[in-house]
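Sequence and predicted structure, then a few things I'm wondering about:
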Amino acid sequence: MKKLITILSLGMFSLGFSQSAYYNDYQRSITDVNWQTVAANLLLSNQQKADLFALNNQYPDYYSWNRVYANNPDQWRTDRYTSIQRIMGTEKYTKFKNKYYKGQNPVAVYNRNKNNYKSTQAKKYKTIQTKKNAQNSKSMSEYNRRKQAGDQSHLHIKGNNGKNKK
């Protein structure tokens, strides 16, 4: 029984942890943009500004966000940016997207961020392998240089004091 409770609690913790990463992305989508500046630059109407700020305040904490997106945490991206497009209109939304997301779909930007951890780990591994290969290359070139120079030190074996034991 204790094992079952432990397994269930670990499962719920890991699910909650992964969903909190989605919520953090959601929060960054709000805090990384100066919405006052966006409204001023795009000449949004008072109603559009009010709708946009209401959208930004829709889920003030993780629990309110989680009630809606617990079963499909990826969905927040599509919902949010569809709502922003509806509020701004297609033309202003395109200007917003070009300025803040370099013309890319914000949904795709946040989906790509979701996988950054994996790609970062792969890059670290490749860097480590490259460094190891460079070290091995240096060692081998030193060995070859000594061998060509007639230096017998490349034949030294650790623990061998030069005497033959029979």
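That came through, no problem. Numbers count the residues shown, from 1 in each chain.

Going by C-alpha atoms from here, please, whenever you check contacts or count neighbours.
Fine.

burial count for residue 109?
Each residue near residue 109 was counted by other C-alpha atoms under 10 Å, and the total is 13.

residues near the closest residue to it other than its chain neighbours, how many?
Nearest residue to residue 109, sequence neighbours excluded (C-alpha to C-alpha, 6 or more residues apart in numbering): residue 101, at 7.5 Å. Using other C-alpha under 10 Å, residue 101 has 15 neighbouring residues.

do residue 65 as well
Residues near residue 65, counting by other C-alpha under 10 Å, number 19.

structure B:
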Amino acid sequence: MKKILLAAFFVGTFTISYAQSDYYNDYRRSVSEVNWQNVVADLVLSKTQANQLYSLNDRYHDYNSWNKVYVNNPNRWKDDRYAEIERILGREKYEKFKTKYYKGQNPTAVYNRNKNNDKRYKHMDKKSQDYRQDDRPDNGRGHRH
């Protein structure tokens, strides 16, 4: 019985830390996938705004510093980060930022969507599409389209 409980504890701990690291990876992508120098130039930001953005991007330099803040609610990083970006840029420039870099969507929604695109199940999409095509009626013509 002890072995089962110990195994369950290790599996649970690994699962939680794995999920936490996924959130942290999303956070890192939100910093690294945007060319912040281009953002500063495109939005004609002041030196103070640019420095605040760079400081925000350097706030959590590693997983441990990020995890200390978000250990209990790892999903909260998105709301915190983009509220801070909006505060730095102002509402008008933040809307321009979203339009150009996130196609008008809330950046939080972009990362939530990515979280649901689990690559382990991508191969199932093709199989289900093939199944749906094979299931179509032949429209009375004797052959399928």
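The structure has been received and is ready for your questions. On a predicted model such as this, the values are computed, not experimentally measured, just so you know.

where does the TM-score land?
Once superposed, chain against chain, the TM-score is 0.84 (TM-score structural alignment, normalised by the length of the second structure); 136 aligned residues with a C-alpha RMSD of 2.2 Å.

contacting residues around the most centrally placed residue in the second structure?
Centrality entry for the second structure: nearest residue to the mean C-alpha point is residue 111, 2.5 Å, by C-alpha atoms, centre = their mean. With contacts defined as C-alpha atoms under 8 Å, 6 or more residues apart in numbering, residue 111 of the second structure is in contact with 26, 78.

May I ask which helix or strand encompasses it?
Per DSSP states H and E: residue 111 of the second structure is located in helix 107-115.

buried residues in the longest helix belonging to the second structure?
Assignment by DSSP state H gives helix 2-32 as the longest helix of the second structure. Going by neighbour count (16 or more other C-alpha atoms under 10 Å), the buried part of helix 2-32 of the second structure is 20, 21, 23, 24, 26, 27, 28, 30, 31.

quick one: contacts for the fifth one?
When the contact criterion is C-alpha under 8 Å, 6+ apart, the partners of residue 26 of the second structure are residue 111.

Mind doing that once more with 6 Å?
Contact analysis of residue 26 of the second structure by C-alpha atoms under 6 Å, 6 or more residues apart in numbering lists nothing.

The fourth one too?
Taking C-alpha under 6 Å, 6+ apart as the definition of contact, residue 24 of the second structure has no neighbours.

Quick check: the gap between it and residue 110 of the second structure.
The gap separating residue 24 of the second structure from residue 110 of the second structure is 15 Å, by C-alpha to C-alpha, to the nearest Å.

One more: the first one?
According to C-alpha to C-alpha, residue 20 of the second structure stands 18 Å off from residue 110 of the second structure.

Buried residues, stretch 40-56 of the second structure. List them.
The neighbour-count check on stretch 40-56 of the second structure (16+ other C-alpha under 10 Å) flags 40, 45, 49, 50, 52, 53 as buried.

I am finished for the moment; much appreciated.
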